[in-house]
Structures are given as C-alpha cells and as structure tokens.
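need a 3D model of the following:
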Amino acid sequence: MKRIEEFGEISSLIAPYMKKGIMSNNFMVKDGYEAYIGAGDLYYECSDSTLILLLDCRTHWRIFYHIKGLEAGIVLPADKPLVMELVYKNENEAVVSQLDFWGSRGFRPYIYRQRMNGIPEKLLLESAGKGQHAVKNAACKQAGQIRAMIAEMFDPYLGCIPSLDEVLEYINKEEMLVSEDGSGSILGVLHIGSKNSANFVRHLLVHPDARGKGIAKGLLAHFARSVSGQGDGRIQLWVKKDNISARGLYEWAGFKYDGWQSTGLIKNP
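Model prediction:
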C-alpha cells in the first residue's frame, strides 16, 4: 500500500480505468482528492486489473475502487474495519455482480439509503418554523456540542462525521443551522451545503428529548425559505431506508425519491 503524495498522481492512476465496462464506486471530485492528499490520508493498491484507493479514517478504511473484471485479485489491509458505498440508479445486473464480488471477499451490506429531491416553493413548510424555537446560524462556541451530536446520531463509518475543525469551517461558512430553546440549548442541527444550482441537506438531527415538537420541520422551513429563488432552488438529500420517521418527514415536506440509492458494505477485521 502506497501513500499518494500529490494530486498529479491521481490522473495517472485512474487513466487506465476510464473506459466502458469498468466497475467503480469512486465518485470523489478534485476538492476531495486534494483535501485527503493534503492530510496524508489517501493510499492506493494497484495491479493489472484493479485500482483500490484507501482513505484512512482513523477508526476504519474507506474503499474506492476501479476493477476491470470480476476475477480480479484484491489485496486489502486487515488492521481495522473496511467500508465502502455503492451508488446506483436501479439495482441492475452490474450492481448485483459487484455486490456478489465483494460479498465473496467478506463484505456484507449493512446500510441502505435513497436519494430525494424537493423544490422549496413546493414544500409544505409555510406553517412550520414559526413556533417558540429560534433557528439561526450556529456559533463557534457550539462546535464541540454539534460535532458530538452528529457523531452520536449518524453512522460512524458512512455517516460523514465531520471533525471539530470541519464543523468550525462549516460554521464560518454559515452551513450549520441550530434550533434553540429560550435558554440557548441546542435542540436540533441542520448541516447544509450548495454546489452549482443545487442545495443539500448533509445532516439533520433533533435531540431525543426534543422530538415531536416540530424542530426538524422548523429547520427545514428556514433552509427552504433561505434558498427560495436561488437557481432552481432544488434541495437534495439522502435518507436511510429504515429511518421511517425521517422518510415520513421528507415525504410530508414534498421531497420525492429520484431512483438513486446506495448500499453500504463493511468488512470487520
């Protein structure tokens, strides 16, 4: 396993696999590569038929792959859990083949998600967010609490848990919204983002003691109103298939499934 030292290495590694028929789950973009390489966290293993990118997430390895054939041999570390995510539209033969390929190598599916889209003007949120709980941009002093809440309520492997420094960066970019009670205690958190004309819900959570009080609706309403009229105003998110309460909220709000889904795989040492 070799560490990738500079961004230029990526092009030469991936170039042989940029052709039809290659199996891949690699959806990283330039910014992602640069951040991981700069932190010294991106490694690779390659052979004549495979390229495996390994992201060191401290507690686990995250796998991104390019594979030319299902007979390919794979060499992977065994010192901590290995996780990966396959993103696809409709479960076709190619997806099933890849799931079987990794299943024969000790990986098992453990998390399933679906993608949803909504247009703020169509969201049924006008009456939400007008209650007693204020929604505002998070403050830097709240970063530790926000990070702890996200880490507690999202999957430790594929839940995209941000570091404390990343939370501070999001706060400075006004991408962290919080809902507070009268004493300033955080009741809910909405982590948002945007790229081109699309807006994203990255994390949405409500403290267990505050559920059923319209906190999540209020956070979504605030976000929807803030992006209304910007580009096409679309908001996109991913939701776990088995998170019935979250799915119910998004469906009520007017979000629609667009056919894209993902399967998360894990292999424990």
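
could you use CA atoms for every contact and neighbour count after this?
Noted.

can you map out the strands along the chain?
With DSSP state E as the criterion, the chain has strands at 2-3, 23-24, 42-46, 50-56, 61-67, 82-89, 108-118, 134-137, 176-180, 186-195, 198-206, 234-240, 256-267.

who wins for proximity to residue 98 among these?
Across the strands of the chain, residue 98 has its closest neighbour in strand 23-24 (7.6 Å, Cα to Cα).

same for the closest one, what does it pack against?
Strand 23-24 sits against strand 61-67, with contacts defined as 3 or more Cα pairs under 8 Å, 6 or more residues apart in numbering; DSSP states H and E.

which elements pack onto the strand it packs on?
By 3+ Cα pairs under 8 Å, 6+ apart, strand 61-67 packs against strand 23-24, strand 50-56, strand 82-89.

list the buried residues in the last one.
Of the residues in strand 82-89, 82, 83, 84, 85, 86, 87, 88 count as buried by neighbour count, 16 or more other Cα atoms under 10 Å.

adding distance to residue 180, write those out as CSV.
Output for those, formatted as CSV (distance: Cα to Cα, whole Å):
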residue, distance to residue 180
82, 37
83, 35
84, 35
85, 34
86, 36
87, 35
88, 37
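
on that earlier part again, in CSV: the helices and strands packed on strand 61-67, plus distance to residue 217.
Shown next, in CSV, are the helices and strands packed on strand 61-67 (distance: least, Cα to Cα, whole Å):
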stretch, distance to residue 217
strand 23-24, 37
strand 50-56, 35
strand 82-89, 28
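
quick one more, to check against the first:
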Amino acid sequence: MALADCDRVAQIRVGGWRSAYQGLIPQSYLDGLSVEEDAERRRTHLSQGDVSVVNLVAEVTGGELVGWACHGPHRQGEVRTGEAELYAIYVHPDHVGQGVGQALLTESVARCTAAGHGRLLLWVLKENDRARRFYERAGFRADGAEELFDVEGVTVPEMRYARALPR
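Below is the predicted model:
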C-alpha cells in the first residue's frame, strides 16, 4: 500500500464497516464514519514507517483497488507478542464473494509464515456470522478469548480466532 492508496482504502474500509456491521453496531455510529478522517489516519500510519505493520491492497484488472488487509505483531493490550495478528481485512461491497478477501488473507498468512510467526490471530464480532464462516473456511478457530467494547452505549462482543502457521 502506498500513500496514494489511502483515499481508496478509506472508502473500502468505511464501506466495509457500513455493509458488514449493519445491525451489529449502532447505525448512528456507522453513519458518522468519515472517509476523509479514515484516509488521514491511514496516511499518518503509513508515514510513521512502522515496518512491522504490513498493509496490502488488492486490485482488479485495470488497477482499481477493491480490497485492503493489514497485519502485524499480535497486541496483548499495548504489548506486542511474538505472534502475528490480522488487524483488518475489507473488500469493497461490490467485490465481496469474488475471491478478493481470500487472496488478501492467503497473502497475509504467507507473509506471517515467512516472518516465522507460529500463529495468526484476529478478532471478529461475535455476531458477524459471515466473517466467522470466512475465517473458519480458512482454517481459523475460536480460541476462547472474548472482549467487549462499547459503541455509543451498546456493548459489542468480539471473539478471537487463531490459526497455526506452518514452521
């Protein structure tokens, strides 16, 4: 991912949130998401040059960006562990179900394996059945860890998934 990709990645991410989390997160929160603010956050993160965090983009023929994934060290609170974590994976709603997400996930798994990580972890909304099925088809399993976070006064449960990586 390059700085020039930040605006499109923000569109994909915000559109992905609005599509995937409708009914799971308060609509007022989803409506308040800003593509411009998200793009600025992406530019800031990329400009910081943290090489341990990898941002990947997926393009279709013609160069249109249609997906984004981000992975790096697993975070246990503010502490990074030796395991890897998939922080995000989003596909433009018009391209969901076309293999874009699978390609991004496959590349993240390959890069985390090459970096020597033993496991790849991720967090998924407990009620996001579509995402859970996607990760389960890719070999991820819930490992029993759960977290709650508050979105505009609504408690939203997340669960952690893990997949062993080949050594």
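
TM value for the aligned chains?
The TM-score (TM-score structural alignment, normalised by the length of structure 2) is 0.66; 129 aligned residues with a Cα RMSD of 2.6 Å.

relative to residue 33 of structure 1, which of the strands of structure 1 is closest?
Using Cα to Cα, the nearest of the strands of structure 1 to residue 33 of structure 1 is strand 42-46, at 8.0 Å.

okay, the angle between the closest one and strand 61-67?
Relative orientation of strand 42-46 of structure 1 and strand 61-67, computed by axes from the mean of the first three to the mean of the last three Cα atoms, to 10 degrees: 40 degrees.

tell me who's in contact with residue 201 of structure 1.
Contacts for residue 201 of structure 1 (Cα atoms under 8 Å, 6 or more residues apart in numbering) come out as 190, 191, 192, 193, 235, 236, 237, 238.

give the equivalent position in structure 2 for residue 96 of structure 1.
In structure 2, nothing lines up with residue 96 of structure 1, judged by TM-score structural alignment.

same check on residue 257 of structure 1?
Aligned partner of residue 257 of structure 1 by TM-score structural alignment: residue 142.

can you give me the neighbour number for residue 8 of structure 1?
10 (other Cα atoms under 10 Å).

just give me the match in structure 2 for it.
That one, residue 8 of structure 1, aligns with nothing by TM-score structural alignment.

before we move on, what about residue 188 of structure 1?
Per TM-score structural alignment, residue 188 of structure 1 is aligned with residue 67.

ok, that match touching residue 92?
Yes: Residue 67 of structure 2 is in contact with residue 92 according to Cα atoms under 8 Å; the separation is 6.0 Å.

may I see the strands of structure 1 arranged in TSV, with distance to residue 159 of structure 1 as well?
Conversion of the strands of structure 1 to TSV gives the following (distance: least, Cα to Cα, whole Å):
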stretch	distance to residue 159 of structure 1
strand 2-3	24
strand 23-24	20
strand 42-46	19
strand 50-56	15
strand 61-67	12
strand 82-89	11
strand 108-118	10
strand 134-137	22
strand 176-180	16
strand 186-195	12
strand 198-206	9
strand 234-240	10
strand 256-267	10
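
between the ones you listed, which one is closest to residue 151 of structure 1.
Going by Cα to Cα, the one of the strands of structure 1 nearest residue 151 of structure 1 is strand 198-206, 10.6 Å.

what range in structure 2 does the closest one sit on?
Going by TM-score structural alignment: strand 198-206 of structure 1 matches residues 83-91.

in the matching stretch, what's buried?
83, 84, 85, 86, 87, 89, 90, 91.

got it, and stretch 98-112 of structure 2?
The neighbour-count check on stretch 98-112 of structure 2 (16+ other Cα under 10 Å) flags 100, 101, 102, 104, 105, 108, 109, 111, 112 as buried.

the match of residue 188 of structure 1: how many residues sit nearby?
With neighbours defined by other Cα under 10 Å, the count for residue 67 of structure 2 comes to 27.

give the equivalent position in structure 1 for residue 14 of structure 2.
So residue 14 of structure 2 corresponds to residue 151, using TM-score structural alignment.

thought its match was touching residue 161?
Yes: assessed by Cα under 8 Å, residue 151 of structure 1 is found in contact with residue 161 at 5.8 Å.

in terms of neighbours, single out the busier of the two.
Set residue 151 of structure 1 next to residue 161 and count neighbours by other Cα under 10 Å: residue 161 wins out with 20 against 16.

I figured the more buried one was touching residue 152, is that so?
No: in this structure, residue 161 of structure 1 is not within contact of residue 152 by Cα under 8 Å, at 9.4 Å.

tell me, what's touching those two both at once?
With Cα under 8 Å, 6+ apart as the test, residue 161 of structure 1 and residue 152 reach no residue in common.

circling back to that earlier point, what sits in contact with each of residue 67 and residue 92 of structure 2?
Joint contacts of residue 67 of structure 2 and residue 92 (Cα under 8 Å, 6+ apart) are residue 12.

next up, the contacts around the residue nearest in space to the middle of structure 2.
By Cα atoms, centre = their mean, the mean C-alpha position of structure 2 lies nearest to residue 88, the distance being 1.0 Å. For residue 88 of structure 2, the contacting residues are 68, 69, 70, 71, by Cα under 8 Å, 6+ apart.

just checking, the last one touches residue 84?
Yes: with contact defined as Cα under 8 Å, residue 71 of structure 2 and residue 84 form a contacting pair (7.1 Å).

so where is the longest helix seen in structure 1 in structure 2?
Ranked by number of residues, the top helix in structure 1 under DSSP state H is helix 215-227. Using TM-score structural alignment, helix 215-227 of structure 1 lines up with residues 100-112 of structure 2.

neighbours of residue 120 of structure 2, how many?
23.

excluding chain neighbours, what is closest to it?
In this structure, residue 120 of structure 2 finds its nearest non-sequential neighbour in residue 84, 4.8 Å apart by Cα to Cα, 6 or more residues apart in numbering.
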